[in-house]
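Asker: sequence first, then the predicted structure, then my questions.
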Amino acid sequence: MFDFNFYLSYNWIYWTRPSGPPSTLPAGIERSFIQTPHGPIELLCAKPNSSSSSSKRRITTASSNVVVFAHGGMGSAWVWTPYMLYLAQHGVTSYAVSTRGHGESWHPAFLRMLYGTTKRDLGDDLVDGIKAVQAREGGGEVVLVGHSSGGGLSQFLVNEGDVKVKGLGLLGAVPGSGSYKVYYNWACFDPWFVVRMIFHGLHSNSPLSHPFLIRQAFFSDDYPEEDLLEFQRHMNRYESFWWPSGMLAAFVNARKLIGNILGWNGSSDRILIMAGTGDKLMTRDVQINSAETYRSAVSGMVREKKLEADDAPVEKLEGDGGQDNSGQGVRLAWVPGAGHHLQNDVQWKVGAAKLLAWLEQL
């Protein structure tokens, strides 16, 4: 039976900037801020504990890679803390950036965020974060890993040549070919989407204004309610409309993007595409199409001698139940049962291990 009082008690719509002290972080995660002309940008960091003998035993070839994580819509650097701590335990240093209006970064006013903040603005924040990481870590290229709209933003920046990277991880990411199918998927499982948006005065948070809606869009049925409420507390109060709308149509040239990823002269997969099998937004067909697009581009560039890379046929990877595959520079991986927020869902360790395995082969 529908409990209207329960719905009202958890209805989550805000029109003002957040206030109060910064949120607390798990042990092992450090927070700093990057000063930009517009305001401070939050940067989280997790480094291996060099004094720990157990950490030393876990050091792998992946430790030579520095990872920068990019969050998606309604998220922040905080969503990456499980993966960051996992990588640190295995000798890998990682950072996560909160773009403006997210996490503990500076927040534009409501109307400015919704209608005056573009994917270019948010991309500039992410570039500032990457440059700050490079300055701290010796100047080398990073491995960029983006989730959802942050995966779209990551592809946009690499495509534009704003950054060059050692590898590109796309986790439940908006496809570079455009996201019309993604929002069609959302409308299919949430038919009251438009009506609710009107009722909420076209507020950006309307589709995720209740724990039920957040679970439906982002998580598996097994995700604990207390974790769901904690996740909701870390969501930003309002989101840019221009960010997702700027990725509805195709915004990436696959060959151009591939040219800005370094290290192709070998047999490694330089692109990782990974999603949960329970993802209702970035569904299986969306991810497979993304992998095929990049594989086709790599193969064509190799044949035309514009790229030195392994053009071997796609093969299934061992030990994963036969779902994951690798070939033509792209690794396609799945996290069984996980929803859209695979890095936070109950199956997150499966995805973290697959991310580490990809880093090891770069």
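Answerer: It's in.
Asker: every contact and neighbour count from this point should use C-alpha atoms.
Answerer: Will do.
Asker: and Val97, what helix or strand is that in?
Answerer: strand 94-98 (DSSP states H and E).
Asker: what residues sit buried inside that strand?
Answerer: By neighbour count on 16 or more other CA atoms under 10 Å, the buried set for strand 94-98 is 94-98.
Asker: next one for the comparison:
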Amino acid sequence: MATFTTRDGTTLFYKDWGDGPVISFSHGWPLSADAWDPQVFHLASHGFRCIAHDRRGHGRSSQPWGGNDMDTYADDLAQLFEHLDVKDVMMVGHSTGGGEVARYIGRHGTSRVSRAVLMGAVPPIMVQTPDNPGGLPLSVFDGFREAYLADRAQFFLDVASGPFFGFNRPGAKVSQGQIRSWWEQGMQSGFKNAYDCIKAFSETDFTEDLRKFDVPTLIIHGDDDQIVPIDAAARRSVELVPNATLKVYPGGSHSLGDTSREQLNADLLAFARS
């Protein structure tokens, strides 16, 4: 099991599969690197070196009391890149992981980065503010926290069974396996870490980070994403990232890596080879 210890003593687990140009994967809340396995396997099988880590407080990484914020997540990833001495990395981030990619570029630049992919990503900011009237009201995230504290296991089951994969839509093909996998990954996360991360992914403003992107960027989003609605996320992000390309998956859920797996795998491979 590959691990790395950050400067503040946090141990991060990571997968390092394949050989070739490097692609990194940052997962969503409250999951782990396992959420990316279909994409990591596909791209590593096509000549790429794929690195996917468990964010601090998630998966097999340690569960520190502090540092559950976007700045620290980005700094952890920067230290991992330095430890592995990787360059020309294509960074891929889903949901909260998309925020991690944005904050990494905002804080650390693109000296080690060749291109970026934001998929179902939380930037520029999820919560409703005077500058972001199309965001979700803070009461939505307060509701998340309330449900989390009341019965975390049931809350995770409800999210996975419904809006995350779009299994609450009429005619949806429900996969109990995907629900169980999501739930088990979520339950691996540290209790406080995942709680704190709700604030991190919903209230962090990535606007200035996005403006600092200077590498080819692909923004992928499902237009039926019930977790991160497309209008306040991808459609705004593409206006902020210089020369970004937006690819919309019609009817696509929040979890495109599962519900639109073949299309996403093909799109990531094509972008990596471009």
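Answerer: Here it is on my side, so go on. Since the model is a prediction, treat every value here as computed from it, not as a measurement.
Asker: turn the buried residues of strand 94-98 of the first structure into a markdown table, columns for distance to Pro211 of the first structure.
Answerer: Shown next, in a markdown table, are the buried residues of strand 94-98 of the first structure (distance: CA to CA, whole Å):
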| residue | distance to Pro211 of the first structure |
| --- | --- |
| Ser94 | 30 |
| Tyr95 | 28 |
| Ala96 | 25 |
| Val97 | 25 |
| Ser98 | 23 |
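Asker: ok so, going back, the strand holding Val97 of the first structure vs the second structure, average offset?
Answerer: Its matched residues in the second structure lie on average 0.8 Å from strand 94-98 of the first structure after superposition (mean CA distance after the TM-score superposition for the first structure).
Asker: counterpart of Ala272 of the second structure in the first structure?
Answerer: Correspondence of Ala272 of the second structure to the first structure, assessed by TM-score structural alignment: Leu359.
Asker: Three-state assignment for its match, please.
Answerer: When classified by DSSP: H, G, I helix; E, B strand; the rest coil, Leu359 of the first structure comes out as helix.
Asker: I figured it hits Asn65, correct?
Answerer: Yes. Using CA atoms under 8 Å, Leu359 of the first structure makes contact with Asn65 at a distance of 7.2 Å.
Asker: got the contact list for the spatially most central residue of the first structure?
Answerer: The centroid of the first structure falls nearest to His147 when counting by CA atoms, centre = their mean (1.5 Å). Going by CA atoms under 8 Å, 6 or more residues apart in numbering, His147 of the first structure touches 70-72, 170-173.
Asker: separation between Arg136 of the first structure and Val66 of the first structure?
Answerer: 11 Å (CA to CA, to the nearest Å).
Asker: tell me which of those two has more neighbours.
Answerer: Using other CA atoms under 10 Å as the criterion, Arg136 of the first structure and Val66 rank with Val66 on top: 21 against 10.
Asker: which residue numbers in the first structure go with stretch 38-52 of the second structure?
Answerer: Using TM-score structural alignment, stretch 38-52 of the second structure pairs with 82-96 in the first structure.
Asker: one more: stretch 92-108 of the second structure?
Answerer: Counting by TM-score structural alignment, stretch 92-108 of the second structure corresponds to 145-161 in the first structure.
Asker: and the matching stretch, how far from the chain's centre?
Answerer: 9 Å (CA atoms, centre = their mean, to the nearest Å).
Asker: buried residues, it. List them.
Answerer: 145-160.
Asker: just the residues you listed: which are in helices?
Answerer: Of these, the ones assigned to helices by DSSP state H are 149-160.
Asker: make JSON lines from those residues and add distance to Val127 of the first structure to it.
Answerer: Output for those, formatted as JSON lines (distance: CA to CA, whole Å):
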{"residue": "Ser149", "distance to Val127 of the first structure": "15"}
{"residue": "Gly150", "distance to Val127 of the first structure": "12"}
{"residue": "Gly151", "distance to Val127 of the first structure": "14"}
{"residue": "Gly152", "distance to Val127 of the first structure": "14"}
{"residue": "Leu153", "distance to Val127 of the first structure": "10"}
{"residue": "Ser154", "distance to Val127 of the first structure": "9"}
{"residue": "Gln155", "distance to Val127 of the first structure": "12"}
{"residue": "Phe156", "distance to Val127 of the first structure": "11"}
{"residue": "Leu157", "distance to Val127 of the first structure": "8"}
{"residue": "Val158", "distance to Val127 of the first structure": "10"}
{"residue": "Asn159", "distance to Val127 of the first structure": "13"}
{"residue": "Glu160", "distance to Val127 of the first structure": "12"}
